[in-house]
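Peer 1: Show me the folded form of this:
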Amino acid sequence: MSHRPLRAACIAAVAAVLVTAGPIPAADAEPGASGESVGVLLTRLQGLYQKAEEATEAYNATEVALKTRQDEERRLTAELGKARTALGSEKALLGRLAREQYQGTGGGISPYARMLLAGNPQAALDQRRLAAREGARQAAVLERLARGEREAGTLAGRARKALDSQQTLATRQKEHKDEVATRLKEVERTLAALTPEQLAQLGAREAADTDDAQRRLVDSGRLPTRTGTPTAAGGAALTYAAAQIGKPYVWGAEGPSSFDCSGLTSQAWAHAGRTIPRTSQEQWATLPKVPLDQLRPGDLVVYFPKATHVGLYVGGGKVIQAPRPGAKVKVSPIAANPLLGAVRPDPDGSPLAQFTPPPLPEAAAEGDDTGYSAEEAPESATDAETDAR
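Peer 2: Okay, here's the model as predicted:
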């Protein structure tokens, strides 16, 4: 682990804000003054970070839903325009038929009257066929006109409903965005109130926890005994993710200059030619599960009981991830966060016979690893693997 330049930067940045924002509430002002241990401080930070990440993923999900509603509203509006144009054409045709009928009957004499006044039987039959054809033609136009009116009315109702849904989602999106901002401000206040000694203690505790978790996972035999090769798509996703190392975590971001955790994984696979869900929860819920001991490079490793964090497996017990606000995309031990399980975006793909891993920067592993959670890793981390088998 690094010497936590993140927190030092937070202290400097937030301190400037706090000068004008007024005093910090007593509960957050001096978290160590009340005798809190490093473990308690770490747990508090973990809870705040996890709430922020949950709110971030909720915002991401709402943003995806909003885009879907916007696309639907645009599609319905276009269809409504076409329906109204067709309706106008049918009305024009009906008017032309009415004029033709009036003009062809010498001022209003019906085809049947003309048939009765015809000079010979053949002319009468011709007039009768003409009358029948004209009647059928007008009936068809009237039916198309009625159908067009019904279609236009239905589309108008659907367009209004889609617009209402869009406005509701926009409101919900703002609420989620405000919630993320609130959570992050809580983290900033807590960090800004810590002394350099407390920050150093937290850093050491995090490093020790991560090392211990990684050692126990490796010793458990739950990871692959050797690093296999990815599929062509998995290799492309891994190469893309490796190229993003060093870029900052920004909540709600999906590139190209910054990412959040699921923004990185979804974009990596999008650049590999495969569209996957935007959020970590949807990635976990919809993509096929894979046991940890069958991981191959390019697979997605999902964390925390609510599937609020995700990274991309590199091999050798490592993942590329965007850890949390203030950190940068980096290589981390797979056990840096509590494991939920793993999913595979291309279950039908065949591993390559040979694969040369993308080069990683020298500082690829530097910086914070954890995404933080206030909850313990669930027993279901193993259960998920069992289910996947």
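Peer 1: rest of the way, CA atoms for contacts and neighbours
Peer 2: Noted.
Peer 1: residue boundaries of the helices in the stretch 1-150 of the chain?
Peer 2: Along the stretch 1-150 of the chain, counting by DSSP state H, counting those that start in this stretch, helices occupy 5-21, 26-29, 38-104, 111-116, 121-192.
Peer 1: how about V329, what does it touch?
Peer 2: 244-249, 259, 320-323 (C-alpha atoms under 8 Å, 6 or more residues apart in numbering).
Peer 1: residue ranges of the helices in the stretch 251-389 of the chain, please?
Peer 2: Along the stretch 251-389 of the chain, the stretches classed as helices by DSSP H, counting those that start in this stretch are 261-270, 280-286, 380-388.
Peer 1: Which strands or helices does the second one pack on?
Peer 2: Spelled out, it's helix 280-286. The contact analysis (3 or more C-alpha pairs under 8 Å, 6 or more residues apart in numbering; DSSP states H and E) places helix 280-286 against strand 339-343.
Peer 1: Now show me the structure for the sequence below, then we'll compare the two:
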Amino acid sequence: MGPGKRTLLPGKRSVLAAVTVVCAVTVLAAPGTAFAAPGPSPTPSPNASSSSPPAPVSNKDLEAVRLKLEKLYHAAAVATDEYNAAEEATEKQSAEIVALAKRIVEGKEKLAELKKRAGAAAAAQYRSGGLPDEAHLMLSDDPQEFLDGAGRVLQGERATKGLLAEMTRTQQDLELYARDASAQWHKLEAGRKAKAAAQKRIEKRIAAAEKLESRLETEEKERLAQLEEAAAYKAQTAWLDSGVLKDLDSKATKEGRKAVEYATAQLGKPYEWGAEGPKTYDCSGLTSQAWVSAGHGIPRTSQEQWKRLKRVDIADMRPGDLIIYNADASHVAMYIGDGAIIHAPRPGRTVTVAGAGSMPILGVVRPDA
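Peer 2: Reported below is the predicted structural model:
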């Protein structure tokens, strides 16, 4: 079944097509539930026309589809944040393992050198007849030689103690590095599993959303897009009517302008979950790379951006600031002024300009605070 076609029995265009979308919404209510095949069409009465067009899907039914799509793509966005966080963690853990491996190699080389020096000291004692330095001094008849030798013995004892202490410390360091490396391997494996699980959730939600949309006819898709635009416009209008922009200081910093310029240059590029450019982006991939271009590295995910960046009041918002959306901080956009944002919305969409109040705002953060 290709996009834009309903699931119908061959040769049948019955009134059941009008309620297919509503049935799909009901079936998709539980994540992972498969679409049920439509039942057979009733036998038409002698007066019924076999070529009659299907009944149109009502706006009420399309609104139900819109809300279901919104939930599916929101779930995909949450999973995308989890995937990005797991990817960032595995990269960090891999780097730490490499660093620990270098320390272990260096520690083993140092320990081998210390053992070599200790062996040389033992060999020197053997060559002197196996007697300790103190015994040789006691057998000396020259008082000056005795005094000079006593100083050398004290220096030798200190050097030997220092050598043994350094060998002990090096051995302890090696054991610590080995334990740390083992712990990082366990974390790395856990991160890989979390990343794989998040990827499955993303693909599952997106596939369900695409399947739902594929049941719509072209005209219905157009009406669905109009409903989405109307919902966003209504939310944006309510946000503006609240007077939130009345005393807004919209002067951007130099870094903020650079970040906005970068984000603006990406307009029209496709959304792709997990992507950081330069051809495709997800929401936090766009904002993080925009600020990297401005000379400020920031967290990769929208949730970490919300946790770790400085929060500012909406009334103090300026271009370049990041607006975090939804109660779970699952979406992020860049404020560009005049009540507008640039963001990468969701799969099937491109980087675009939208109203800052068109989605539920959690708060605002400032990367260059």
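Peer 1: Can you give me the TM-score here?
Peer 2: Once superposed, the chains reach a TM-score of 0.83 (TM-score structural alignment, normalised by the length of structure 2), with 326 aligned residues with a C-alpha RMSD of 2.4 Å.
Peer 1: rewinding a little: any chance of the contacts of V329 of structure 1 in CSV, with distance to P347 of structure 1 too?
Peer 2: Below are the contacts of V329 of structure 1 laid out as CSV (distance: C-alpha to C-alpha, whole Å):
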residue, distance to P347 of structure 1
Q244, 25
I245, 26
G246, 29
K247, 29
P248, 30
Y249, 29
F259, 25
I320, 20
Q321, 21
A322, 24
P323, 26
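Peer 1: In these, which residue is surrounded by the most others?
Peer 2: A322 (38 neighbours; other C-alpha atoms under 10 Å).
Peer 1: so what corresponds to it in structure 2?
Peer 2: For A322 of structure 1, the aligned residue in structure 2 is A344 (criterion: TM-score structural alignment).
Peer 1: from memory that match sits against G274, does it?
Peer 2: No. A344 of structure 2 is beyond contact range of G274, at 11.7 Å (criterion: C-alpha atoms under 8 Å).
Peer 1: Between those two, which contacts overlap?
Peer 2: Joint contacts of A344 of structure 2 and G274 (C-alpha under 8 Å, 6+ apart) are 281-282.
Peer 1: deepest of the helices of the stretch 251-389 of structure 1, which one?
Peer 2: helix 261-270 (a mean of 27; mean count of other C-alpha atoms under 10 Å).
Peer 1: before we move on, the earlier item: can I get the helices of the stretch 251-389 of structure 1 in JSON lines with distance to L142 of structure 1?
Peer 2: As requested, the helices of the stretch 251-389 of structure 1 are exported to JSON lines (distance: least, C-alpha to C-alpha, whole Å):
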{"stretch": "helix 261-270", "distance to L142 of structure 1": "50"}
{"stretch": "helix 280-286", "distance to L142 of structure 1": "48"}
{"stretch": "helix 380-388", "distance to L142 of structure 1": "59"}
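Peer 1: aligned partner of R66 of structure 2 in structure 1?
Peer 2: In structure 1, R66 of structure 2 lands on L42 (TM-score structural alignment).
Peer 1: typo on my end, it should be A230 of structure 2
Peer 2: Matched to structure 1 by TM-score structural alignment, A230 of structure 2 sits across from A208.
Peer 1: Include mean neighbour count and distance to F304 of structure 1 when you put the helices of the stretch 1-150 of structure 1 into CSV, please.
Peer 2: Converted to CSV, these look like this (neighbours: other C-alpha atoms under 10 Å; distance: least, C-alpha to C-alpha, whole Å):
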stretch, mean neighbour count, distance to F304 of structure 1
helix 5-21, 14, 23
helix 26-29, 12, 26
helix 38-104, 18, 9
helix 111-116, 17, 81
helix 121-192, 17, 18
